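Asker: My questions concern the predicted model and sequence given below.
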Amino acid sequence: MAKINGNELKPGTIIDHDGGLWAAVKVTHVKPGKGGAFAQAELKNLRDGRKLNERFRSEDKVDQVDLEMKDQQFLYETDGKLVFMDTETYEQIELDAELLGDRRPFLQDGMTVAVQYYGEEPLNVRLPVKVTCKVVESEPVQNGQTASKSYKPAVLDNGVRIMVPPFIDIDEDVIVNTDTMEYSERA
């Protein structure tokens, strides 16, 4: 297991913490006015589903678990479970849909993802870093807005709300970073 600093934690990272395997579902980096910066992490136990909120300072060391990655294709969702198929052996597995947290809407039918295994046990899913989505709702451009600093709200075809530059219109494809859930570029 590799040791990483507490501030290097990001969504999808698997750590060995308090005697169990935990996935970071949501991570917020906080820089308070007084004191040192820290990462506020929402962790989910990969075996029993318990949730835990934990603070990690930059000087804290956490054990990142090295997992084997296998490319698998997403097939469908049923009863809160995501069904994936190994593209080589055609074997199917089920994983809890809550594992992806806020990033769940970015999982698209037929998408190839990296499923992380701990031995023979499938534990986690890593989405591609960039996913193409269509803008279905957005405000019209206002006169005087420049593309340099201003952003406007938009709703994507998967229901996620993000901020996009003013030149992006309805029915345009945009590329979204699934780690930060922010607009990346025009498709």
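Answerer: Ah, there it is.
Asker: from here on, contacts and neighbour counts on C-alpha atoms
Answerer: Noted.
Asker: Can you tell me what sits against the host helix or strand of Q116?
Answerer: Taking DSSP states H and E as the criterion, Q116 maps to strand 112-118. With contact meaning CA atoms under 8 Å, 6 or more residues apart in numbering, strand 112-118 is reached by 67-74, 122-128.
Asker: dropping in the other structure now:
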Amino acid sequence: MKLEALQIRKGNIIEFEGGLWRVLKTEHTKPGKGGAFIQAELKNIETGTKTNHRFRSEEKVEKAVVEPRPMQFLYHDGAHYVFMDQETYDQVTIGEDVLEGSTDFLLPNTEVEVLFHNERPIGIELPKAVELKVVEAEPVVKGQTASASYKPAEVETGVTVMVPPFVESGDVIRVNPADGTYEDRVK
């Protein structure tokens, strides 16, 4: 399936220069002179090497054919993450290097889509939002306004998320794992 360069998003897996590449970052740029382009940071799935590539906005890129399978994250054993197919109960082990950036919001029993290319796991797709417990948050300072003031809060996975001042330790919050932003307080 062909994608226009403007459709490339973080997390996409594309076929580029004879290999499979995961898109880590994209930035759309429209200079004063010349055509628009997409600056993309890519990571080769096989070798682990990273590169930056500039795609012209009208350029076409081949999106890799991946088969998503619903699985449940079971546990992390130090260097590998273990997932279980919910229909066959088969377990799949995926290395930490393959999941780079996806593990910050991953808790046991989380349902994810494991992406397969030619029957080989090449990554995961997290849900659109995950619920995490706040383990540490700075106290509210009197006189602070609620508008546009956020404070750092550490969640149970060890990641720091910027949250509104009313969020306290022990609260459960919803976070968007794509960019690590706070969405709302659950309880």
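Answerer: Arrived safely, thanks for sending. What you are looking at is a predicted structure, and each value in this text was computed from that prediction instead of being measured.
Asker: circling back to that earlier point, what is the orientation angle of the helix or strand following the strand holding Q116 of the first structure with strand 112-118?
Answerer: Sequence-wise, the next helix or strand downstream of strand 112-118 of the first structure (DSSP H and E) is strand 121-126. Calculated by axes from the mean of the first three to the mean of the last three CA atoms, to 10 degrees, strand 121-126 of the first structure forms an angle of 140 degrees with strand 112-118.
Asker: closest to A2 of the first structure among the contacts of strand 112-118 of the first structure?
Answerer: Closest approach between these and A2 of the first structure, by CA to CA: L67, at 11.2 Å.
Asker: and that closest one, what does it touch?
Answerer: Q116, Y117, Y118, G119.
Asker: Please tell me how far it sits from Q116 of the first structure.
Answerer: From L67 of the first structure across to Q116 of the first structure, the span is 6 Å (CA to CA, to the nearest Å).
Asker: got it, and Y76 of the first structure?
Answerer: 18 Å.
Asker: likewise R104 of the first structure?
Answerer: 16 Å.
Asker: Compare neighbour counts for the two and give me the winner.
Answerer: Regarding R104 of the first structure and Q116, a neighbour count based on other CA atoms under 10 Å identifies Q116 as having more, with 21 against 16.
Asker: residue in the second structure matching that one?
Answerer: In the second structure, Q116 of the first structure lines up with L115, judged by TM-score structural alignment.
Asker: What is the burial count for the nearest residue to that match once chain neighbours are set aside?
Answerer: Distances taken as CA to CA, 6 or more residues apart in numbering place P68 nearest to L115 of the second structure, at 4.5 Å, with adjacent residues excluded. Residues within reach of P68 of the second structure, counting by other CA under 10 Å, total 16.
Asker: Just the buried ones among the contacts of strand 112-118 of the first structure, please.
Answerer: Neighbour-count burial (16 or more other CA atoms under 10 Å) applied to these gives 67, 69-74, 122-127.
Asker: on average, how far is the strand holding Q116 of the first structure from the matching bit in the second structure?
Answerer: Its aligned residues in the second structure lie a mean 1.1 Å from strand 112-118 of the first structure after superposition (mean CA distance after the TM-score superposition for the first structure).
Asker: Quick one: distance of that strand to the chain centre.
Answerer: Relative to its parent chain, strand 112-118 of the first structure has a centroid offset of 14 Å by CA atoms, centre = their mean, to the nearest Å.
Asker: and it, which residues are buried?
Answerer: The neighbour-count criterion (16+ other CA under 10 Å) identifies T112, V113, A114, V115, Q116, Y117 as the buried residues of strand 112-118 of the first structure.
Asker: closest to L95 of the first structure among those residues?
Answerer: Distances from L95 of the first structure to those, taken by CA to CA, are shortest for V115, at 9.6 Å.
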